[in-house]
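> mind folding the following:
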Amino acid sequence: MKSYEVNFDGLVGPTHNYGGLSYGNVASQSNSQQSSNPKEAALQGLAKMKALMEMGFQQGVLAPQERPDVAALRRLGFSGSDAQVIERAAKDAMPLLVASCSASSMWVANAATVSPSADTADGRVHFTAANLNCKYHRSIEHPTTSGVLGAMFADPQHFAHHAALPAVAQFGDEGAANHTRFCRDYGQAGVEFFVFGRSAFDTRYPAPQKYPARQTLEASQAVARLHGLSDDGVVYAQQNPSVIDQGVFHNDVIAVGNGEVLFYHEDAFLETDKMLAELDAKLGKRGGNFQSICVPRSQVTVEDAVRSYLFNSQLLSRADGSMLLIVPEECRGNERVWQYLQGLTSSGGLIREVKVFDLKQSMQNGGGPACLRLRVALNQTELAAVNPGVIMTAPLYGTLTQWVDKHYRDRLSENDLADPQLLLECRTALDELTQILKLGAVYPFQIN
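Take a look at the predicted model:
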């Protein structure tokens, strides 16, 4: 039975703004307080989805969250009508309002960790929503994330959904941004690769000194248990604390993997040789031929990688067996990175082509091509069981671009977040979107 890696890209929400909320994310902090363009952001993301669909890749879309999150503000003591809650938060605690308006759910690489049926004990595709408890504005996402994923992957015969891990620092979980999977074929048993920044309980593991390590070893181990993964199909690796302190807040900022290939920076991990040997041995036992591409620091520095988001790219397997790398425009703008990529693709190696996309609105807030997609490996039967409304087609692309043009603003500043009309605009847009995507009632305002 044929299997596919389906990329479900996050649809950028109507409140996309540059709040500078993510300490440790250099781009997010450096562009704080600038005016954003939600309409352009959404259209840029949709253009990438359409392009990949037209290249023959399976492509889906994942809906954004309701923002501002009035319910979250109520839990923090603001009362009255929805409009009064927003007005009072703007007056008394503007940073909380900004956090409650964040459109960060667009980066669905953090939505969940996904294990395909070939790896799990019960032969179902497993989803665990990420708690994202390191940052308040993201920690409020997982209830709606779980609801949306449940509406997309609804058939319990094929799909299993787990609640987010306990929302405490010891189980900090950032989802697929710190997880990848290696396999000979998407439908065959593979090796799941969990990368952590620190251990909550074992002091033998060093921790970064400047920026927080968001993923714990204990969270990764818990997800592996929930998904019913076997020990011979899992590898854990620690991210290099020094690169976290240079702005590598997730592993997908310094490494990307797909199929049998890991593309990574020389400074990405601790005990790299040991990790590579374990991946090679475990994938070999499952019929795979593990291969790695190391980018030396002498050619691309960690700073270059962070500024260009070279590794926050999509590594895609094409029908002829070659690989395609999807990178942001910022890679072409960095001389050293672009020179490296030109040499990489001309060498006749594993990665044969690089395609560049303009994702400036997302990039300025700290998320590139890889941040914008959640990868789900599905066989034909499972793909047929996915809610068809979320699978990208040419007609759906046309409908969604019209929807964005109708509902989104082309400029948004911090002061605009205090406008109660923005909440009404967002709810009107999302109510229509759930009908377009055939999701049913997944948002609090539709349920309560």
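> only C-alpha atoms from now on, for both contacts and neighbour counts.
Fine.
> ok, now which ones touch residue 177?
When contacts are counted by C-alpha atoms under 8 Å, 6 or more residues apart in numbering, residue 177 touches 109-110, 250-252, 371.
> now do it against residue 154, distance only.
Applying C-alpha to C-alpha, to the nearest Å, the value for residue 177 to residue 154 is 24 Å.
> sorry, back to before: ok, so of the contacts of residue 177, who is nearest residue 240?
residue 251 (9.5 Å; C-alpha to C-alpha).
> chain neighbours aside, what residue packs nearest to the closest one?
Ranked by C-alpha to C-alpha, 6 or more residues apart in numbering and with sequence neighbours excluded, the top spatial neighbour of residue 251 is residue 178, at 5.1 Å.
> residue furthest from the geometric center of this structure?
Distance from the C-alpha centroid of the chain, by C-alpha atoms, centre = their mean, peaks at residue 80 (34.8 Å).
> Three-state assignment for it, please.
coil (DSSP: H, G, I helix; E, B strand; the rest coil).
> any figure for the gap between it and residue 90?
In terms of C-alpha to C-alpha, residue 80 sits 14 Å off from residue 90.
> what about the helices in the stretch 51-200 of the chain?
Here the stretch 51-200 of the chain has its helices, by DSSP state H, counting those that start in this stretch, at 70-75, 82-92, 94-100, 136-139, 142-152.
> relative to residue 39, which of those is closest?
Proximity to residue 39 (C-alpha to C-alpha) singles out helix 94-100 among the helices of the stretch 51-200 of the chain, at 18.6 Å.
> list the buried ones in the closest one?
Residues 94, 96-100 are the ones in helix 94-100 that count as buried (16 or more other C-alpha atoms under 10 Å).
> residue 354: which of those is nearest?
Checking the buried residues of helix 94-100 one by one against residue 354 (C-alpha to C-alpha), the nearest turns out to be residue 99, at 35.3 Å.
> could you find the closest non-adjacent residue to that closest one?
residue 137 (4.8 Å).
> quick check: closest non-adjacent residue to residue 354.
Spatial nearest neighbour of residue 354, excluding adjacent residues (C-alpha to C-alpha, 6+ apart): residue 325 at 4.7 Å.
> here is the second sequence; please produce its structure so I can put it next to the first one:
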Amino acid sequence: MFAQEANFDGLIGPTHNYGGLSDGNLASARNGGLVSSPRQGVLEGLTKMKRLADAGLVQGLLPPHERPFLPLLRRAGFSGSDAQVVEAAWKQAPGLVRKASSASPMWAANAATVSPSADTADGRVHFTPANLLTTLHRSIEGRQTQRSLSWAFADTSRFSVHDPLPMQADFADEGAANHVRLCAEQGGEGVEIFVYGRSAGESWAGAFPARQTLEACQAVARSHGLDPKRCVFLRQSQAAIDAGAFHNDVVCVGTRTTLFFHELAFEDRHGALEAIRRAANGLFEPVFVEVPEAEVPIGDAITSYLFNSQLLEWPGEDRLALIAPKETEETETTRGYCAAMVAGNGPIGRVEFVDVRQSMRNGGGPACLRLRVVLTPEERAAVTPAALMTDALHDQLTVWASKHYRDRLSPDELGDPALMVESRAALDALTQILGLGPDFYPFQRV
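Coordinates of the predicted model:
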């Protein structure tokens, strides 16, 4: 059956800032405290979305979350009016306000793990929103993400949106950033690769957290009704995590039959590749594009985000296209590797560099900003129309963002109740544009 991979990008929120909140994310730590531009960030994201839509790819979006997230501050003991809660929290616990104000839902690769209908027992597309429990600022996302996915994929005869996994360390789940699907054709049966950093209860001695557990991966595979013989569970290497690869998509990306990865991506590289070959037996022959440490040191791979790129089937082209951040072009080793790669006869025939610097400074490249969803024509027709990018929607969102988003935002301004008022006005307006309903956001339900 014919199917096409769609990309649903997270729309960058009005409180986009550099709070330096994410342990193990080197870019986030390095740029913590800098002044951000929420307006520039959302416009960069919209430009990338329009580029793919104009090329004929299916491009969708997921709305930003309400920030600051007042329920977190109230649960922490702050009371009064919303403005009083923000002011009191900023005086007594400014770090908590920074976490409640993070625009991290923009990184839709962490929104959920997705299995297409060709792989699932009931023939529906399955979504499991990530619980993201390793970091406080992301652990507040799961339920609103579930609401967003249920808005975009509302037809329960074709889509199944699950609850997030239990909020317990055994089931630590970071979503599609640790998941790759390979296949001969998008509409045919595929191999789903789940990558984890640790097992439940394991003593972890790494420099940075191992955010995904094996048990979370297994639970998602079971709930999606996947064929066990077509599932592969691979351990991410501690060397990669310690170098700053906080998710597998910082060192690995794949589509169709091609897996593009760094030599140090997996703990047991040879065993990983053999496991993928076994799972693909009878379906397709995997194509492995391995980038040697000697040619691209893992430090360069991580700072340039070579692998946190979108690997796409580009309309009218017979080889894959890699949509990489400008930082990949500006890093000598990765620029040289890309030039040599496309000059050869391998599966990746072109690299296109895009500007997503506002996201990159917080540790999110082009691949972080998107959630991949394989859809048949019937499934695509069942997607909520307002969730799909069009020229008209792009223009409308550009005007909306230019009106409602600040050009500059310092982390020290997050305690200003005026920012909350501005953000809510932006989300109220977005609710009308996208038809989200009168109670989509928590502040609208009070």
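> before we move on, the earlier item: for residue 38 of the first structure, state which of the contacts of residue 177 of the first structure is nearest.
residue 371 (17.0 Å).
> got the contact list for the aligned partner of that closest one in the second structure?
Under the alignment (TM-score structural alignment), residue 371 of the first structure maps onto residue 368 of the second structure. If a contact means C-alpha under 8 Å, 6+ apart, then residue 368 of the second structure has 107-110, 177, 249, 308 as its contacts.
> try 7 Å
Contacts for residue 368 of the second structure were tallied using C-alpha atoms under 7 Å, 6 or more residues apart in numbering; they are 107-109, 308.
> can I take it that it is in a helix?
No - counting by three-state DSSP, residue 368 of the second structure is located in no helix; its state is coil.
> could you look up the SS state of the residue nearest to residue 354 of the first structure?
Recorded secondary structure, residue 325 of the first structure: strand (three-state DSSP).
> wait, what's in contact with it?
By C-alpha under 7 Å, 6+ apart, the residues touching residue 325 of the first structure are 313-316, 351, 353-355.
> distance of the counterpart of residue 390 of the first structure in the second structure from residue 434 of the second structure?
Superposed on the second structure with TM-score structural alignment, residue 390 of the first structure falls opposite residue 387. Using C-alpha to C-alpha, residue 387 of the second structure is found at 7 Å from residue 434 of the second structure.
> what do you get for residue 379 of the second structure?
From residue 379 of the second structure across to residue 434 of the second structure, the span is 19 Å (C-alpha to C-alpha).
> does the match of residue 390 of the first structure really touch residue 58, like I thought?
No - between residue 387 of the second structure and residue 58 there is no contact under C-alpha atoms under 7 Å: 10.8 Å.
> show me the contacts for residue 277 of the second structure.
Per C-alpha under 7 Å, 6+ apart, neighbours of residue 277 of the second structure: 285-286.
> so where does it fall, helix or strand?
For residue 277 of the second structure, the host element (DSSP states H and E) is helix 269-280.
> in the first structure, which residues correspond to that helix?
Aligning helix 269-280 of the second structure against the first structure (TM-score structural alignment) gives residues 272-283.
> the residue nearest to residue 354 of the first structure -> the second structure?
When the second structure is aligned by TM-score structural alignment, residue 325 of the first structure is paired with residue 322.
> repeat for residue 95 of the first structure
With TM-score structural alignment as the criterion, residue 95 of the first structure pairs with residue 95.
> how close does its match sit to residue 21 of the second structure?
9 Å.
> try residue 74 of the second structure
Separation of residue 74 of the second structure from residue 21 of the second structure (C-alpha to C-alpha): 20 Å.
> try residue 433 of the second structure
Note on residue 433 of the second structure: its distance to residue 21 of the second structure, by C-alpha to C-alpha, is 31 Å.
> just residue 122 of the second structure next, same as before
Taking C-alpha to C-alpha, one finds residue 122 of the second structure at 39 Å from residue 21 of the second structure.
> again, but for residue 89 of the second structure
17 Å.
> then residue 36 of the second structure?
Residue 36 of the second structure sits at a distance of 14 Å from residue 21 of the second structure (criterion: C-alpha to C-alpha).
> between these two, which one's more packed in?
Comparing residue 36 of the second structure with residue 21 by neighbour count (other C-alpha atoms under 10 Å), the higher total belongs to residue 36, at 25 against 20.
> quick one: contacts for the equivalent of residue 196 of the first structure over in the second structure?
Aligning on TM-score structural alignment places residue 196 of the first structure opposite residue 196 in the second structure. Going by C-alpha under 7 Å, 6+ apart, residue 196 of the second structure touches 178, 212-214, 234-236.
> swap the cut-off to 10 Å and go again
By C-alpha atoms under 10 Å, 6 or more residues apart in numbering, the contact list for residue 196 of the second structure reads 172-174, 178-179, 210-217, 233-237, 247-248, 266.
> the first structure: which residue goes with residue 209 of the second structure?
The equivalent of residue 209 of the second structure in the first structure is residue 212 (alignment by TM-score structural alignment).
> could you look up the SS state of the residue nearest to its match when sequence neighbours are not counted?
Distances taken as C-alpha to C-alpha, 6+ apart place residue 24 nearest to residue 212 of the first structure, at 7.0 Å, with adjacent residues excluded. With three-state DSSP as the basis, residue 24 of the first structure sits in coil.
> sweet, I'm off.
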